[in-house]
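Q: For reference, the sequence and a predicted model appear below.
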Amino acid sequence: MARDRGLEEVVRDLVAGEAGLTQGPMFGGWAWLVDGNLLCGARTDGVLLRLGKGNDAWALEAEGVEPMVMQGRPMSGWIRVAPDAFADEGFARRLMVAALSFVRSLPPKEAGRR
């Protein structure tokens, strides 16, 4: 999977100024972590967001949003948003606010234990 610099820029704009944020290559794309916990990732097939178990139903109702599937199994609380759906600035912001809220509720991971 190739990186999508345009999607990466959109995500960067949405998370600009967030405390505890790190970023780097992951899963064939680019990923963002908050205090060591994975927040989201971007690559050519869309944006992966971590909303948390039980927090993703509202997002899954939107066109272009699907559950994240890893090795054939859906991952509860994780969604993949198609690039076209993430292009809606208001929707993308709402998704990111929800993801940040969930990830900030998690205990920070110690350096080296990710």
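A: That came in fine, so what should we check first?

Q: For the rest of this, base every contact and every neighbour count on C-alpha atoms.
A: Fine.

Q: Scan the chain for its longest strand.
A: Longest strand in the chain by number of residues, with DSSP state E as the criterion: strand 73-81.

Q: Flag every buried residue along stretch 55-73.
A: By 16 or more other C-alpha atoms under 10 Å, the buried positions in stretch 55-73 come out as 55-56, 59-60, 65-68.

Q: now that stretch, how far from the centre of its chain.
A: With C-alpha atoms, centre = their mean, to the nearest Å as the basis, the distance from the averaged C-alpha position of stretch 55-73 to the chain average is 12 Å.

Q: Please compare the first structure with the one that follows:
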Amino acid sequence: MAYDQATAERVQKSLLGRDFAERKMMGALCFMARGHMFAGVMGEALMVRVGSDAYEAALTKPHVRPMLMGTRPATGFVLVDPAGFASDAALAGWVQRGLEFVAGLPAKG
């Protein structure tokens, strides 16, 4: 599955001035901070790492659905459909959620 380049560029723009890395994997463009994936673009959807504690609450938000690995939900990650990040503020809010989650994890390599 290819990722939407326009969405990827919007995420990149929202991260200007921050320390992050990009990595292509699982057919997606993933964004990493401190060695942890915090967001990504899968197809047209925005993938966000919210953590297991915030997972159920995130799924109650409009235009949010579980991220599946095969047929099983990847608990801790959600997919936000384009209507859920149509504005730059909404996109930045989701990206910030992912960043805040990984800020609480120990840095990797």
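A: In hand now; what should we look at? As the structure is a computational prediction, the values presented were derived from the model and not from experiment.

Q: how big's the offset between the longest strand of structure 1 and structure 2?
A: Strand 73-81 of structure 1: mean distance to aligned residues in structure 2 after superposition is 1.1 Å, counting by mean C-alpha distance after the TM-score superposition for structure 1.

Q: Give the other helices and strands that that strand contacts.
A: Strand 73-81 of structure 1 is packed against strand 46-50, strand 65-70, with contacts defined by 3 or more C-alpha pairs under 8 Å, 6 or more residues apart in numbering; DSSP states H and E.

Q: For A31 of structure 1, find the nearest of these.
A: With distances scored as C-alpha to C-alpha, the stretch of these nearest to A31 of structure 1 is strand 46-50 (8.8 Å).

Q: post-alignment, the closest one versus structure 2, mean distance?
A: Following superposition, strand 46-50 of structure 1 is found to deviate from structure 2 by 0.7 Å on average (mean C-alpha distance after the TM-score superposition for structure 1).

Q: which other helices and strands contact that strand?
A: Packing partners of strand 46-50 of structure 1 (3+ C-alpha pairs under 8 Å, 6+ apart): strand 37-43, strand 73-81, helix 83-86, helix 89-104.

Q: So which of these is the most surrounded?
A: strand 37-43 (a mean of 24; mean count of other C-alpha atoms under 10 Å).

Q: Buried residues, stretch 5-18 of structure 2. List them.
A: 7-8, 11-12, 14.

Q: which residues touch L7 of structure 1?
A: Neighbouring residues of L7 of structure 1 by C-alpha atoms under 8 Å, 6 or more residues apart in numbering: 42-44, 46-47, 83.
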